[in-house]
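> sequence and predicted structure, then a few things I'm wondering about:
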Amino acid sequence: MKENVILACNKAKEIDLVSFLSTLGYEPTKIKANQFWYFSPFRIERTPSFKINRIMNRWYDFGEGIGGSIIDFGIRYYHCSISEFINSYLGGRQVPYPDMGKIVQPFPKEPVLLVNSVRSLSTISLIKYLASRMISFEIARVYLKEVNYTNSGREFYGVGFQNNNGGWEIRSKHFKGSAAPKFLTHLSYGSDAIQVFEGFMDFLSFLQLNPATEKSRSYDFLILNSTTMISQAIPVLHTYHSVDLYLDNDPAGDRATGLIKLELPKAKDNRIRFAGYSDLNEYLCTQGIRTWTPP
């Protein structure tokens, strides 16, 4: 079953997004190289803020700060599950696949963040930064690395959290960014229960609040690294008996939580545990170190 879902998603992601939007009645207001600009299909607006990169076949809505593949678009547009979108809304629709041979003009390159080297966490300023987020060195050194990277031609360093495709989430006091490829991080220890977080700071905050859990490895963990990774996360979560969600208390977190629960009604929304705070790390920073009993 899991394999069929993954195959169906991968096949759907090959469909040309520009052509798909055309079947819905949306045409670009402006085309610049391989960037296709639209009025957002998600709301009424005066200035186009929705873009498709036709080379990557991915969309991004600047008004909401979200984006992704055709799967992410479909479940957002139709307010449905992944399977419902593929079977009910995409099934049978005559949408062409992109002919990449005809798309010859390269997409204008944006500044690329390049990782130069990775080493164990040791720089005092980074350790102090983590301490300001209430993350202890003892926990940080297990899951984080010190990353030297180049951004727009200049060298920097930050704490790095690696995803399962080799990309990095990088943070420091003055920087928040990613080194491609963007993907989720699945930490598997053989449990049938999994804890889900939006970002690695919330994951580390959970461990800070649950030191016994960190030592026993009694749970598996999934860190999305972005709410646009929901379609990649769903097949993973389907393999677990118990799913606990700790996503952000904001519209993006609401949407991601809703989409996961639509696919997995058994998933438990645990945001009540840090109600009144934007995320688990803010709760930790405000309340100080205190322990929880896992649900």
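In hand now; what should we look at?
> hey, let's count contacts and neighbours off CA atoms from now on
Fine.
> only the buried residues of stretch 229-249, if you could.
229-235, 237-238, 242-249 (16 or more other C-alpha atoms under 10 Å).
> give me the residues contacting that stretch.
Stretch 229-249 has contacts (C-alpha atoms under 8 Å, 6 or more residues apart in numbering) with 2, 5-6, 68, 71-72, 82, 183-184, 192-198, 202, 222, 224, 253-254, 256-257, 259-260, 263-264, 266-271, 275-280.
> now list the buried members of those residues.
Members of the contacts of stretch 229-249 classed as buried by 16+ other C-alpha under 10 Å are 6, 68, 71-72, 82, 183-184, 193-198, 202, 222, 224, 253, 256-257, 259-260, 263-264, 267-271, 277, 279-280.
> and these, which of them are in strands?
With strands defined by DSSP state E, the entries of those inside them are 68, 193-197, 222, 268-269.
> mind listing the strands for the stretch 51-200 of the chain?
For the stretch 51-200 of the chain, applying DSSP state E, counting those that start in this stretch gives strands covering 58-61, 66-68, 113-119, 145-151, 154-162, 168-172, 175-179, 185-187, 193-197.
> one more structure, for comparison:
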Amino acid sequence: MDTKGINKIPIPLFLESISIYPERKCNGYWMYKSFITPNQRSGSLKVSSNNLWIDYSLNNTGGTLIDLILMIYPELTVNDIVYRFNSGIFSFQQQSNSIAIEKKKEEDGLIILNEYDIFRLPYLLKYLTEERGISDIEIASRYLKTYLYRWSNSKKDYWSLGTKNCLDGHVLFSKNFKTVTKQGYTIFENLGAKSRIYFEGILDFLSFLMIYPEQELLHDYCILNTVNNLKKTFENLPFRRGTDQIQIIGFLDRDTAGDKATELLRNKSDMYGSKFYDYRSTFKGKDLNDFLLGKY
């Protein structure tokens, strides 16, 4: 997706996904209390039906969705925004008039109310099996939970599948939705394993287990949740187990971000004297879930 594609995403849906809601909806436009100059007491930011915005409290500054994201997240560049949408760090779907953007930080207000096994809701199981190809529910149940959650400014409860990461954050996903409460990688260890496999997302990991179920207990697994977490794993994951070197295996995405992460993983493995294997040549498509679904 390029900048033109990003700017076609409806601004009100983007703002709703990061828990920003209009003070009022009018015929053809939405009015928000300015979140750029938050000391404003009433709505001063207008989003028009042509998907452009203007903030009257900020010298009539306005523009496209990308311009707005740059105002909300001043640490980002346009290239950063394009990269995040295309790498899944900002995850979105434009289906059924819905959109979901990854939460920037835990303080944005997602509250986990309870967790259950993945058999709790049939429609989530149907999404997992029929739309993501994770057909062995018994295997999936060992790694996923069903979460009941709520946004802090809402009284409505929601359900998603998900898992925890190393910082006790939650990676949640369902149809047309993906978010994380606190960014971190996820580890699944097996006693005596002499190899560690890296994946970018939990669905890639589960896809691996659908393709190679006999491999489940033979390796440790590290799910990055975003390639930006790769360097963090080097601080806490040893490349040795006892006197043995751990083999490092990469099943990262077949894209520019995956290329860079794979090269970094290769170099770090070499530094620690561990053998590294890039297994991306063993599958077609952007990632393992695409390969499982035949999307290539």
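Received it, and whenever you're ready, just let me know what you need. Small disclaimer: the values here were computed from a predicted structure and weren't measured.
> any idea what the TM-score comes out to?
Once superposed, chain against chain, the TM-score is 0.59 (TM-score structural alignment, normalised by the length of the first structure); 194 aligned residues with a C-alpha RMSD of 2.9 Å.
> how about the ones in strands among the buried ones among the contacts of stretch 229-249 of the first structure in a markdown table, adding distance to residue 171 of the first structure?
A markdown table is the format used below for those (distance: C-alpha to C-alpha, whole Å):
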| residue | distance to residue 171 of the first structure |
| --- | --- |
| 68 | 22 |
| 193 | 28 |
| 194 | 25 |
| 195 | 22 |
| 196 | 20 |
| 197 | 17 |
| 222 | 19 |
| 268 | 29 |
| 269 | 27 |
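> state the pair within those residues that is farthest apart.
Farthest pair in those (C-alpha to C-alpha) is 68 and 193. Separation: 27.3 Å.
> ok so, going back, out of the ones in strands among the buried ones among the contacts of stretch 229-249 of the first structure, who's nearest residue 158 of the first structure?
residue 197 (20.9 Å).
> which residues does the closest one contact?
So, once contact is read as C-alpha under 8 Å, 6+ apart, residue 197 of the first structure ends up touching 203, 221-224, 245-247.
> counterpart of it in the second structure?
With TM-score structural alignment defining the correspondence, residue 197 of the first structure maps onto residue 199 in the second structure.
> now do its match against residue 270 of the second structure, distance only.
Residue 199 of the second structure is 19 Å from residue 270 of the second structure, where distance means C-alpha to C-alpha, to the nearest Å.
> and what of residue 85 of the second structure?
Separation of residue 85 of the second structure from residue 270 of the second structure (C-alpha to C-alpha): 31 Å.
> comparing those two, which residue is more hemmed in?
Ranked by neighbour count (other C-alpha atoms under 10 Å), residue 85 of the second structure and residue 270 place residue 85 first, with 18 against 13.
> from residue 287 of the second structure, how far off is that one?
To residue 287 of the second structure, residue 85 of the second structure is 16 Å away according to C-alpha to C-alpha.
> same check on residue 147 of the second structure?
25 Å.
> after the strand or helix carrying residue 236 of the first structure, next one along is what?
In this assignment (DSSP states H and E), residue 236 of the first structure forms part of helix 230-237. Remark: after helix 230-237 of the first structure, the chain's next helix or strand is strand 242-246, criterion DSSP H and E.
> okay, helices next: where are they in the stretch 1-150 of the first structure?
Using DSSP state H, counting those that start in this stretch, the helices of the stretch 1-150 of the first structure run over 2-12, 17-23, 70-78, 82-84, 124-132, 137-143.
> residue 163 of the first structure: which of the ones you listed is closest?
helix 137-143 (11.0 Å).
> list of residues touching the closest one?
Against helix 137-143 of the first structure from outside (C-alpha under 8 Å, 6+ apart): 120-121, 127, 130-131, 161, 204, 207-208.
> got the buried residues for it?
137, 139-140.
> just the closest of those residues to residue 21 of the first structure, please.
Distances from residue 21 of the first structure to the buried residues of helix 137-143 of the first structure, taken by C-alpha to C-alpha, are shortest for residue 140, at 43.8 Å.
> look up the closest residue to residue 190 of the first structure, ignoring the ones flanking it.
Sequence neighbours aside, residue 220 is the residue nearest to residue 190 of the first structure in space, at 7.0 Å (criterion: C-alpha to C-alpha, 6 or more residues apart in numbering).
> contacting residues around that neighbour?
Contact partners of residue 220 of the first structure, counting by C-alpha under 8 Å, 6+ apart, are 186-195.
> ok, 6 Å please
If you count contacts by C-alpha atoms under 6 Å, 6 or more residues apart in numbering, residue 220 of the first structure has them with 187-189, 191, 194.
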